[in-house]
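Visitor: Below are the sequence and a predicted model for it; my questions follow.
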Amino acid sequence: MSMSLTFQQRMQELYQSFIKFDALQHERIQRYRNIEPDSALFLAMQIRIQQSKSILEIGTSTGYSTLWLANAAQTTQGQVTTIEIDPSRTAQAQQYAQELALDEMIDFWVGDAQNFLEKCTDQYDFILLDAERDAYIGYWTYLQNMIQLQGGVLIVDNVISHAAEVKSFIELVKNDGRFITMTLSIGAGLFMICYK
């Protein structure tokens, strides 16, 4: 199934339901905080353009972005590994993945991303970082070695909407001479990192 109308329609419905849920939550941590639709579409296009095979997502939440990544991975014969600390959100994401027949493309990993990163020896063509922002500097120690040298990219969400929270992380990366970076004003702001 390529990006059919039914996939896009279903994603629109899911997004609306997630937005409604978030509006009722008083605590930020209770919200699903899914990626913006424009950002999700950009990521899905980027996977197709790069022909990414190995895809890592840090922060599944309810799987809105995961489904977009997996839908793109279908066209590249790729595989998505997605990490989420909350088992109930992972279960929700798995349910949507089954419904859209994308569950074969996704490896759901439940636990603390830090633990996954510490043990990971793989490199990825495409990495999406959309998790708790205060952990990014700690994650970077590992992530920098996980970006595929040839054409791999790490994309960080919410860098415009939460600029202050990611400022030190962005400075750290920008000051590393091995990388080229760019901030795109798509959705809540995407920060792209790749090797020179």
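Guide: Arrived safely, thanks for sending.

Visitor: contacts and neighbour counts: CA atoms only from here.
Guide: OK.

Visitor: residues making contact with stretch 170-188?
Guide: 35-39, 137, 157-161, 189-196 (Cα atoms under 8 Å, 6 or more residues apart in numbering).

Visitor: this is the comparison structure:
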Amino acid sequence: MDPTVQKIIDELTRAGERHDADQPDRLRRWRVLEPDAGRFVRLLAHTTGARRIVEIGTSRGVSTLWLAEAARTLGGTVLSLDTDPAAQDDARRSAAEAGLDDRVEFRVQDGGEALAALADGEVDLLFLDAERTEYTAWWPHPVRVLRPGGVLVADNALSHPDEIAPFHDLLLQDPSLLVTTIAVGKGELVALRR
């Protein structure tokens, strides 16, 4: 990991923890990706050779930095989507500071709309960290856009199991997928498209 990128991730993680501790409104929290979960998604990107990464739920860009650092090494790019323009601006600044802005396209757009517009098999790694209750409404696009060998990762699988359960069930019913939950961070629901 590039030391500059790691330093920025560490600073954002600490700032996010301080911010969220004083924020009673869940939707106003930064909810940054935990370091072990960040290392995990970075590992998945490298393992799959991901060159086309899509992230839905930018927040302040911590997960974006983990993914973009992998994309730089692999010669790929990240499309980072969020409906909050201010969060996207913060993430854009962090990516520029980390020297990763050439690897990330930031877009203020609904995740479901963006997935519907992507081509079949276009995505190597799809990282979902948005409102979990919306994922089922996006079906079948989260799987349709994955290439064979591509991976879908949904954050908060263990911290919010009731919210992610309907989506988890859809994944389990799809015979083209291998599905498991990994106990890192707040839990990562992982699906590999065969």
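Guide: Cool, got the structure. Since we're looking at a predicted model, the values are computed, not measured.

Visitor: And the TM-score between them?
Guide: TM-score of the superposed chains, computed with TM-score structural alignment, normalised by the length of structure 2, equals 0.96; 193 aligned residues with a Cα RMSD of 1.1 Å.

Visitor: ok, back up a step: which of the contacts of stretch 170-188 of structure 1 fall in strands?
Guide: Among those, the members found in strands (DSSP state E) are 190-195.

Visitor: which two from those end up farthest apart in space?
Guide: L190 and Y195 (16.8 Å; Cα to Cα).

Visitor: and these two? which has more neighbours close in?
Guide: It is L190, of L190 of structure 1 and Y195, that has more neighbours when counted by other Cα atoms under 10 Å, with 24 against 17.

Visitor: Centre-most residue in structure 2?
Guide: In structure 2, the C-alpha nearest the mean C-alpha coordinate belongs to F127, at 3.1 Å (Cα atoms, centre = their mean).

Visitor: before we move on, the earlier item: switch the ones in strands among the contacts of stretch 170-188 of structure 1 over to CSV; also include distance to A44 of structure 1.
Guide: Shown next, in CSV, are those (distance: Cα to Cα, whole Å):
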residue, distance to A44 of structure 1
L190, 13
F191, 16
M192, 14
I193, 17
C194, 17
Y195, 21
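
Visitor: Show me which of the residues you listed is closest to I29 of structure 1.
Guide: L190 (21.0 Å).

Visitor: all helices of structure 1, in order?
Guide: Along structure 1, counting by DSSP state H, helices occupy 5-23, 37-50, 64-76, 87-99, 113-119, 136-143, 163-174.

Visitor: Out of the ones you listed, which one sits most buried?
Guide: helix 64-76 (a mean of 25; mean count of other Cα atoms under 10 Å).

Visitor: now that helix: which residue numbers in structure 2?
Guide: Here helix 64-76 of structure 1 aligns to structure 2 at residues 62-74, judged by TM-score structural alignment.

Visitor: Over to stretch 165-184 of structure 1?
Guide: Going by TM-score structural alignment, stretch 165-184 of structure 1 lines up with residues 163-182 of structure 2.

Visitor: what's the spacing between the residue lying farthest from the centre of structure 2 and G16 of structure 2?
Guide: What lies farthest from the middle of structure 2 is D22; by Cα atoms, centre = their mean that is 24.4 Å. Going from D22 of structure 2 to G16 of structure 2 by Cα to Cα, to the nearest Å gives 10 Å.

Visitor: Q173 of structure 2 now?
Guide: 36 Å.

Visitor: Now do the same for L27 of structure 2: its match in structure 1.
Guide: Checking TM-score structural alignment: L27 of structure 2 goes with I29.

Visitor: Quick one: neighbours of its match, just the number.
Guide: Around I29 of structure 1 there are 10 residues (other Cα under 10 Å).

Visitor: now swap in R28 of structure 1 and tell me
Guide: For R28 of structure 1, using other Cα under 10 Å, the count is 9.

Visitor: Could you report the distance from H168 of structure 2 to N156 of structure 2?
Guide: 12 Å.

Visitor: what does L192 of structure 2 give?
Guide: Counting by Cα to Cα, the gap from L192 of structure 2 to N156 of structure 2 is 18 Å.

Visitor: hang on, the earlier thing: hang on, the residue nearest to the centre of structure 2 packs against L152?
Guide: Yes. Between F127 of structure 2 and L152 there is a contact under Cα atoms under 8 Å: 6.0 Å.

Visitor: quick one: contacts for the residue mapped onto V156 of structure 1 from structure 2?
Guide: In structure 2, the residue matched to V156 of structure 1 (TM-score structural alignment) is A154. A154 of structure 2 sits next to 127-129, 188-190 when contact means Cα under 8 Å, 6+ apart.
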